[in-house]
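J.: Structure here, sequence nowhere to be found:
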């Protein structure tokens, strides 16, 4: 029997064995393949990734010495019976592993009382997990078992398992094993429920394959929201039925007249589903009342004088890109946009923009967002806006994106005290389009208006210290933002985003007492070979001790 014919329940391992012939004092060493029972002391854990190398840092790690699980050809992936969520996570794991391993890895139903060998995804039942996004991951020589109480927890456990397997698991072609996981237990849950990545596809358009690739990478590090910035002065990037000029005219180009394009509703739906299948929820941003030049160039009736603007391709925000706040056509447009986007997006939030509107009189701003909030509610969603809109949006159930102190601070705090939530995205630390230093990346890639930001800078901040007077319990989580006026494709986007986005992921996940740059940089360095295997174009920052193979 060869390895490909091994029956379930047995693991064939190639082992250097010392065979002693009875009555003979000479030991004969030979390389043989033997069938062994799957118990820990027989397998060892040589070559396995330490459980302590995970990013973001787990809450609790316990390693079992001299024990490892080796994924074999005869193994399967098991999911709790009757659970669509468990089956979805199991299908994702199996699909992830089939390409590099070449194994069939059928997805099977986990029956009550069974103790199968392979990978087990158990939803509910007896476990110590109490957080909706928490999970418990147990590795024995027979199985890797991920237990959780909710779908999100299973996907978070899967993200951890992905990092515990060899880096070659990210390859898209069949590769020789072994596929070993260190024995032990990880019990884990996030500090914050919102861990977001904002991707701007408006200033320079990024097509669907690029967005999918970005989703793949953020999902590896337990980022659970993709905030997709779809509209800005330079481009309208989503098809809206009965408003075809929005994409025909408004989506034709971008900053500098380059990188035009848009998503059909079918393409956008495909992105939403792709993200959800990896544990990521899409939040669309539809902008307003500023940053709307692309719409104003598409339809004359949206302008106060009834005349369409010329398309705008400038680098900075358009001085003419403000909606006519007293015009019924404005709200006809926004009703159509919010309604169609809400219907295409199963997530809870619609982001309505609101940034850089400080020069609009407060009363006008309040009136606009009161109307927009009613439209968001009408279409079954919760409202999310930039901090400039805080106080203009209803506090209850709303969420505010904080990006810089000194802008509307009092109203941000008042909204938080009235029950609103705040996502912390300080531009000096989390705006990934900022350069690493004055020379990297080279011109013309990267901004510096918020300063430059090394990888250590991206890690060296605390959400609770960004806005004095903000109630700590109002912080929903953290977000990194990647604006694309200096980005022309996915490779430049990745070079700026990674590895700094991993810093933000850890700040959002790990408990505050666990944050330590010196230990983080070692764990971050271990991600280098994984990012390389996944063909992610990350920046090999000099303040990180990248290993050979990064």
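T.: Looks like it came in fine. Nothing here was measured: the structure is a model prediction, and the numbers come from that model.

J.: C-alpha only now, for contacts and for neighbours.
T.: Noted.

J.: give the contact list for residue 130.
T.: residue 149 (CA atoms under 8 Å, 6 or more residues apart in numbering).

J.: does it sit in a helix or strand, and which one?
T.: Residue 130 belongs to no helix or strand when elements are defined using DSSP states H and E.

J.: take the one below as the second:
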């Protein structure tokens, strides 16, 4: 999981893990030792039963796996490919009587999309470094390679910036429902970025603007417009200058056209670019429901130009596609439905028409914060009701936005907004097992004998013991025939 491009049983006897040894790339060997220890309790010694190498051939992130009774060979095109081959090997380990074995298989594998992401919203509820690291581990084991961190919203600002110290001094202490807030120091953020890189994941940070900026107004009221409360359809009413702990959206905006606002945008993205080695910076651009459309278009064009001028690729939610002046190459992130409205499709398509590409995140299929079942204690239902695992799996990226083919799709991302998510257990309860659907859609070929709901649900069920060993507290959805 996700299913490889080409994999087959060879008919040979399985490889016995008892007393097995590993040699080769030290990082990959360490990952494999930890995975085998967690799954089986066994320790791999030093030796050449299992050989892990990088040979530089093949597509980026690809690998080849060969298991026989006498040994295992994993060869990666690069370090990421070798890491993913190790994850596949870990999924193949099974119990046979009193022994742990790996079935004899050959696999050749490579990803469909270069960008395979998850998003964690740390603004509605703050999640500490340990929780973020745990989520990175969970995503990476499914060959996902991007962590999008939603670092600011109406409820709080979550990253220390030395150019704008009031953001964390006065705008980080609260969260939804009055929960404690928090923020990452710059050292915390560097730790997250480095840990993600060790799992071959790139961090994409987001400061959302011009909307979703009520918290900015607590720190710098001179650049915040008054709340437009009539757009709120759910949640409490905000008051200018007071922390917001509700879940309403669309009411806030920066003052567009002011020199002080322009200076703020330059300051925060300049510092964020210095802290972030990855190529993408996300500037939001969604749900500015009370903002004048011309002001909105001017703002997102300017923000994208600032980011491009810093040598980064701007990313924005699809509403920003309404602006004709976006920096060339700006990436759009589509969060409409699998069958989108005309406006959402038009705005998303505009990114591709202007030389950018799209990240697909259809809310009614891949938003992990939607309830998985009607009786789930966590989650929301605004995206066409509860999202079952079957619905999470049953969509195709090239069929969402008319006129946007595979060449214009950068990848797929599964966001997890945190209105109802306060702990790692909450993350597990909503992300799993639907995160596996996102991973397979992002990695595996669109068609094939095993790219079916029946195959997928069976393979998800087979991962139950591994996920349990990895301390992932997933719900045992009735859609899945779980292996116990």
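T.: Sure thing, it's come through. These numbers were taken from a predicted model, which means no experiment stands behind them.

J.: Give the equivalent position in structure 1 for residue 442 of structure 2.
T.: Superposed on structure 1 with TM-score structural alignment, residue 442 of structure 2 falls opposite residue 508.

J.: May I see the buried residues of whichever strand or helix holds its match?
T.: Element membership for residue 508 of structure 1 (DSSP H and E) is helix 500-509. By neighbour count on 16 or more other CA atoms under 10 Å, the buried set for helix 500-509 of structure 1 is 500, 501, 502, 503, 504, 505, 506, 507, 508, 509.

J.: Just after that helix, pick out the following helix or strand.
T.: Scanning onward from helix 500-509 of structure 1 (DSSP H and E), the first element met is helix 517-525.

J.: And the helices in the stretch 201-350 of structure 2, which stretches?
T.: Counting by DSSP state H, counting those that start in this stretch, the stretch 201-350 of structure 2 has helices at residues 214-219, 259-275, 293-309, 342-353.

J.: Let's have those helices in TSV, adding distance to residue 101 of structure 2 and mean neighbour count.
T.: Listed next are those as TSV, based on distance: least, CA to CA, whole Å; neighbours: other CA atoms under 10 Å:
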stretch	distance to residue 101 of structure 2	mean neighbour count
helix 214-219	53	27
helix 259-275	44	16
helix 293-309	50	20
helix 342-353	47	20
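
J.: And those helices: which comes nearest residue 154 of structure 2?
T.: helix 214-219 (4.3 Å; CA to CA).

J.: which residues in structure 1 does the closest one align to?
T.: Alignment of helix 214-219 of structure 2 against structure 1: residues 293-298, by TM-score structural alignment.

J.: average distance between the matching stretch and structure 2?
T.: Superposed on structure 2, stretch 293-298 of structure 1 shows a mean distance to its aligned partners of 0.9 Å (mean CA distance after the TM-score superposition for structure 1).

J.: What are the contacting residues of that stretch?
T.: 231-236, 245-246, 248-251, 302-303, 308-312, 318, 320-323.

J.: Now, of those residues, which are buried?
T.: Counted by 16+ other CA under 10 Å, the contacts of stretch 293-298 of structure 1 give 231-236, 245-246, 248-251, 302-303, 308-309, 311-312, 318, 321-323 as buried.

J.: Take those residues and keep only those in strands.
T.: 231, 232, 235, 236 (DSSP state E).

J.: would a markdown table of those with distance to residue 274 of structure 1 be doable?
T.: Listed next are these as a markdown table, based on distance: CA to CA, whole Å:
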| residue | distance to residue 274 of structure 1 |
| --- | --- |
| 231 | 21 |
| 232 | 24 |
| 235 | 24 |
| 236 | 22 |
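
J.: Nearest to residue 419 of structure 1 among those residues?
T.: Closest to residue 419 of structure 1, out of all of these and judged by CA to CA, is residue 231, at 28.3 Å.

J.: Now do the same contact list for the closest one.
T.: By CA under 8 Å, 6+ apart, the contact list for residue 231 of structure 1 reads 201, 202, 237, 238, 285, 286, 287, 291, 292, 294.

J.: Report the central residue of structure 2.
T.: With distances taken as CA atoms, centre = their mean, the residue of structure 2 nearest its centroid is residue 118 (0.9 Å).

J.: which residue lines up with it in structure 1?
T.: So residue 118 of structure 2 corresponds to residue 197, using TM-score structural alignment.

J.: can you check residue 283 of structure 2 too?
T.: By TM-score structural alignment, residue 283 of structure 2 lines up with residue 352 in structure 1.
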